[in-house]
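**Q** Structure for the following, please:
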Amino acid sequence: MLFAILLPGISMIFRGHVLKGILCGILHITLIGWIPAAIWAVASYREDLAEKRHRETLEFLARQQR
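**A** Next up, the predicted model:
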């Protein structure tokens, strides 16, 4: 998560969000835009974690029903 705060655009690109990462990187270039870019990257990171947990829960429930 520290990586998402320090380099928000690159962290989004590494997680597979290329276009969002480029836009976030452009926003990060300005000092004023760095704070919203960092918040956006952290929110995106947490959303990816939530989606992963959701998929794992669905897989677990599907295995339990068999």
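**Q** from here on, contacts and neighbour counts on C-alpha atoms
**A** Will do.
**Q** And the lengthiest helix in the chain, what's buried?
**A** If you go by DSSP state H, the chain has its longest helix at helix 31-65. Neighbour-count burial for helix 31-65, counted by 16 or more other C-alpha atoms under 10 Å, picks out 34-35, 37-38, 40-42, 44-45.
**Q** What of stretch 8-28?
**A** Counting neighbours by 16+ other C-alpha under 10 Å, stretch 8-28 gives 8-13, 20-22, 24-25, 27-28 as buried.
**Q** One more, so I can put them side by side:
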Amino acid sequence: MIRGKVLTGILCLILQITLIGWLPAAIWAVLSLNNERADKRNDRLIKAMRENRK
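**A** Below is the predicted model of the structure:
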């Protein structure tokens, strides 16, 4: 929810509350965080490549 994805955050929270849904929700949260970090890493790489081209 902090990153601006309110609806997916609420859905993940609802899944975590249920007994069956906590494992998929936990995996989903880890993958989402990993994806966000990969996006930031890719943005830094693209920026560095553009700076080296000049």
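**Q** Can you calculate the TM-score here?
**A** The TM-score (TM-score structural alignment, normalised by the length of the second structure) is 0.92; 54 aligned residues with a C-alpha RMSD of 0.8 Å.
**Q** Tell me the counterpart of Asp39 of the second structure in the first structure.
**A** Counting by TM-score structural alignment, Asp39 of the second structure lines up with Glu51 in the first structure.
**Q** no no, Gln16 of the second structure
**A** Looks like Gln16 of the second structure aligns to His28 there (TM-score structural alignment).
**Q** got the contact list for its match?
**A** Remark: with contacts taken as C-alpha atoms under 8 Å, 6 or more residues apart in numbering, His28 of the first structure is in contact with 8-9, 34-35, 37-38.
**Q** Mapping onto the second structure, list which of those remain contacts.
**A** Checking those against the second structure (both residues aligned by TM-score structural alignment, their matches' C-alpha atoms under 8 Å), the contacts still present are 34-35, 37-38.
**Q** Let me have these in CSV, extended by distance to Arg63 of the first structure.
**A** Written out in CSV, the entries for these read as follows (distance: C-alpha to C-alpha, whole Å):
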residue, distance to Arg63 of the first structure
Trp34, 44
Ile35, 42
Ala37, 39
Ala38, 38
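**Q** quick one on the thing from earlier: so which of the buried residues of stretch 8-28 of the first structure is the closest to Glu56 of the first structure?
**A** Closest approach to Glu56 of the first structure among these (C-alpha to C-alpha): Met12, at 21.7 Å.
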